[in-house]
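> 3D, please:
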Amino acid sequence: MRPDELDIDAEPVRRLIAEQFPQWAGRPVRPVRSAGTDNAMYRLGDDLVARLPRLPGGQGQIIREHRWLPRPAPHLPLPVPVPLAVGEPGAGFARPRGVYRWLDGSNGLVELADVAVELGRFVAALHMRSAPTPGGGTPGVPEGRRGPAWGRRGPP
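Next up is the predicted model:
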């Protein structure tokens, strides 16, 4: 663990959910195994997941995702996690957290050619702006800042 990384387990997640999202308080909470280190993820029942930033910089991701993900999601050729709620700091956890719809899937072996085609369509949808973003900005780029150089005049 890094010096500023939080160690998170299921019990604080239960308390956070009960405190701010009573509609989901009775759901079972179980950790999601992940190779990622920026966030801890916990299933809330079978159809939801809570994502908690372990590092200070991760809280901005949660807020940005809840602001812009719902707009392009219906226009993309692959599903993206649908944000449902943002939790405020509380119950001993000083960072915002997100609750999303769970996307079923697996990390098993897949046909790489199919994955490449689907990923290409997904990226093209974002680059060609067929998927709207708030204010027409580039997702993940702070307001008032430019994205890639080609973003000013369209893709090459």
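> CA only for contacts and neighbour counts going forward, please
Noted.
> show me where this structure has its strands.
29-31, 39-44, 48-53, 83-87, 97-101 (DSSP state E).
> what about the helices in the protein?
For the chain, applying DSSP state H gives helices covering 10-20, 58-68, 112-127.
> mean neighbour count for the ones you listed - can I get that in a markdown table?
As requested, these are exported to a markdown table (neighbours: other C-alpha atoms under 10 Å):
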| stretch | mean neighbour count |
| --- | --- |
| helix 10-20 | 17 |
| helix 58-68 | 17 |
| helix 112-127 | 13 |
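> let's have the ones you listed in JSON lines, adding distance to L52.
Compiled in JSON lines, the helices of the chain are given as follows (distance: least, C-alpha to C-alpha, whole Å):
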{"stretch": "helix 10-20", "distance to L52": "9"}
{"stretch": "helix 58-68", "distance to L52": "8"}
{"stretch": "helix 112-127", "distance to L52": "26"}
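> now the nearest residue in space to P31 that is not next to it in sequence: how far from L109?
Excluding the flanking residues, the one nearest P31 by C-alpha to C-alpha, 6 or more residues apart in numbering is Y42, at 4.3 Å. Separation of Y42 from L109 (C-alpha to C-alpha, to the nearest Å): 24 Å.
> just D9 next, same as before
30 Å.
> so for the two, which sits in the more crowded spot?
Neighbours were counted for D9 and for L109 using other C-alpha atoms under 10 Å; D9 has more, 14 against 6.
> around the closest residue to the more buried one other than its chain neighbours, how many other residues sit close by?
Excluding its sequence neighbours, the residue lying closest to D9 (C-alpha to C-alpha, 6+ apart) is P31, at 7.7 Å. Neighbourhood size, P31 [other C-alpha under 10 Å]: 16.
> the structure of the following sequence is requested for comparison with the preceding one:
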Amino acid sequence: MTMHDDQVDVTTEIVAALVREQFPQWSGKAIRLVSSTGTVHAIFRIGNDLSARFPLRLADAAEVLTVLKREARASAELARVSRFPAPEPVALGKPGAGYPMPWSVQTWLPGTVASDADPSGSDAFAEDLAAFIASLRDADTRGRRFSSENRGGVLADHDAWMAQCFEESEGLLDVPRLRRMWSRFRELPRTGADVMSHGDLIPGNVLVAGDRLSGVLDTGGFGPADPALDLVGAWHLLRSGPRDVFRRTLACDDLEWERGKAWAFEQAMGLVWYYIESNPPMSGMGRRTLDRILESME
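Presented below is the predicted three-dimensional model:
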């Protein structure tokens, strides 16, 4: 089952043909689909050192190219400031071989994603995650401010999306209780200036070795945002004990902590219903995050 109505099919054969046509220097390398719960890209390994990312949702090729170039710049910038390994951009591919959009190539990072090697009970992982976020916050925004329609700006700007999520979640979740929570979350004031943020710290975007953070993926969204945005990782990735360690390490005050909870709530509400049939692990992650938030408020 596809995840999106406008999803584009990408196969190993298509990727191999694109590599042969556009990057013949890699044509002898094995092409392998990477199993992933990701919802934005299909990911293929090229040999042992590279990965190719193919946008899944059909869009105008010129617009996709603009996005991929912006993401490459953001990924390169994050890799320079991160205390932990992150993929670095290598090349941009063109449409071809039946695939209608540009695509990207970056370095491959070894490791196991947190959705497969659950680090949620590790204090050491919580400290690592906080250290990663702190290294991003220390990066210079160079005068840039949040300018996206995504998460990271004004909570109340997401009211229409949340209304749809509540409607779609009838029969799946305790919607009256969740509506009351959002009515409180959306009014939390913003006090801190934008800081540089990863923007999507979910289990599928972090790598684990043992019980430690070993790398961070999906870094193309690196940019200025609400300082509370990356605190979503506390709810997506950690149980209560390590979550407390994470908070102490970052020295979050009550307001920032609640806003981080609000951003995690907004993200999780969209995951549960949208992916319930097409991507059950992603839907389950959203439900687990909501459960953690609800437990914290009892």
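> kindly provide the TM-score of these chains.
Superposed pair, TM-score by TM-score structural alignment, normalised by the length of the first structure: 0.79. Supporting alignment: 147 aligned residues with a C-alpha RMSD of 2.7 Å.
> about what we covered before: got JSON lines for the strands of the first structure, with distance to V115 of the first structure too?
Putting the strands of the first structure into JSON lines (distance: least, C-alpha to C-alpha, whole Å) gives the following:
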{"stretch": "strand 29-31", "distance to V115 of the first structure": "27"}
{"stretch": "strand 39-44", "distance to V115 of the first structure": "24"}
{"stretch": "strand 48-53", "distance to V115 of the first structure": "24"}
{"stretch": "strand 83-87", "distance to V115 of the first structure": "24"}
{"stretch": "strand 97-101", "distance to V115 of the first structure": "22"}
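> ok, which of those comes nearest W150 of the first structure?
W150 of the first structure sits nearest to strand 83-87 of all the strands of the first structure, at 29.2 Å, using C-alpha to C-alpha.
> could you tell me where the closest one falls in the second structure?
For strand 83-87 of the first structure, the aligned range in the second structure is residues 89-93, judged by TM-score structural alignment.
> mean deviation of the matching stretch from the first structure?
Once fitted to the first structure, stretch 89-93 of the second structure is off its aligned match by 0.7 Å on average (mean C-alpha distance after the TM-score superposition for the first structure).
> how far does that stretch sit from its chain's centre?
Once both centres are worked out by C-alpha atoms, centre = their mean, to the nearest Å, stretch 89-93 of the second structure turns out to sit 20 Å from its chain's centre.
> residue in the second structure paired with A125 of the first structure?
Per TM-score structural alignment, A125 of the first structure is aligned with S135.
> if we ignore the residues flanking it in sequence, what's nearest that match?
Leaving aside its sequence neighbours, S135 of the second structure sits nearest to S82 (C-alpha to C-alpha, 6+ apart; 5.8 Å).
> rewinding a little: how about the residue nearest to P31 of the first structure, what's its match in the second structure?
Using TM-score structural alignment, Y42 of the first structure pairs with F44 in the second structure.
> just W102 of the first structure next, same as before
In the second structure, W102 of the first structure lands on W108 (TM-score structural alignment).
> ok so D291 of the second structure is a strand residue?
No - using DSSP: H, G, I helix; E, B strand; the rest coil, the assignment for D291 of the second structure is helix, not a strand.
> which residue in the first structure aligns with it?
Looks like D291 of the second structure stays unaligned there (TM-score structural alignment).
> who are the contact partners of R288 of the second structure?
With contact taken as C-alpha atoms under 8 Å, 6 or more residues apart in numbering, R288 of the second structure is in contact with H236.
> again with T141 of the second structure
By C-alpha under 8 Å, 6+ apart, the contact list for T141 of the second structure reads D194, V195, M196, G223, P224.
> and the gap between the residue nearest to the third one when sequence neighbours are not counted and R80 of the second structure?
Closest residue to M196 of the second structure in three dimensions, ignoring its sequence neighbours and counting by C-alpha to C-alpha, 6+ apart: P224, at 4.3 Å. Distance from P224 of the second structure to R80 of the second structure, counting by C-alpha to C-alpha: 16 Å.
> neighbour count winner among these two?
Neighbours were tallied for P224 of the second structure and for R80 using other C-alpha under 10 Å; the higher tally belongs to P224 (28 against 14).
> which other helices and strands does whatever helix or strand the more buried one lives in contact?
P224 of the second structure is part of strand 223-225, with elements assigned from DSSP states H and E. When contacts are defined as 3 or more C-alpha pairs under 8 Å, 6 or more residues apart in numbering; DSSP states H and E, strand 223-225 of the second structure sits against strand 195-197.
> which residues sit against the next helix or strand after the strand it packs on?
For strand 195-197 of the second structure, the following helix or strand on the C-terminal side (DSSP H and E) is strand 206-209. With C-alpha under 8 Å, 6+ apart as the test, strand 206-209 of the second structure has contacts from G111, T112, V113, A114, A117, P119, L213, S214, G215, V216, L217.
> apply 10 Å and report the result again.
84-86, 109-119, 125, 129, 200, 213-218, 233, 237 (C-alpha atoms under 10 Å, 6 or more residues apart in numbering).
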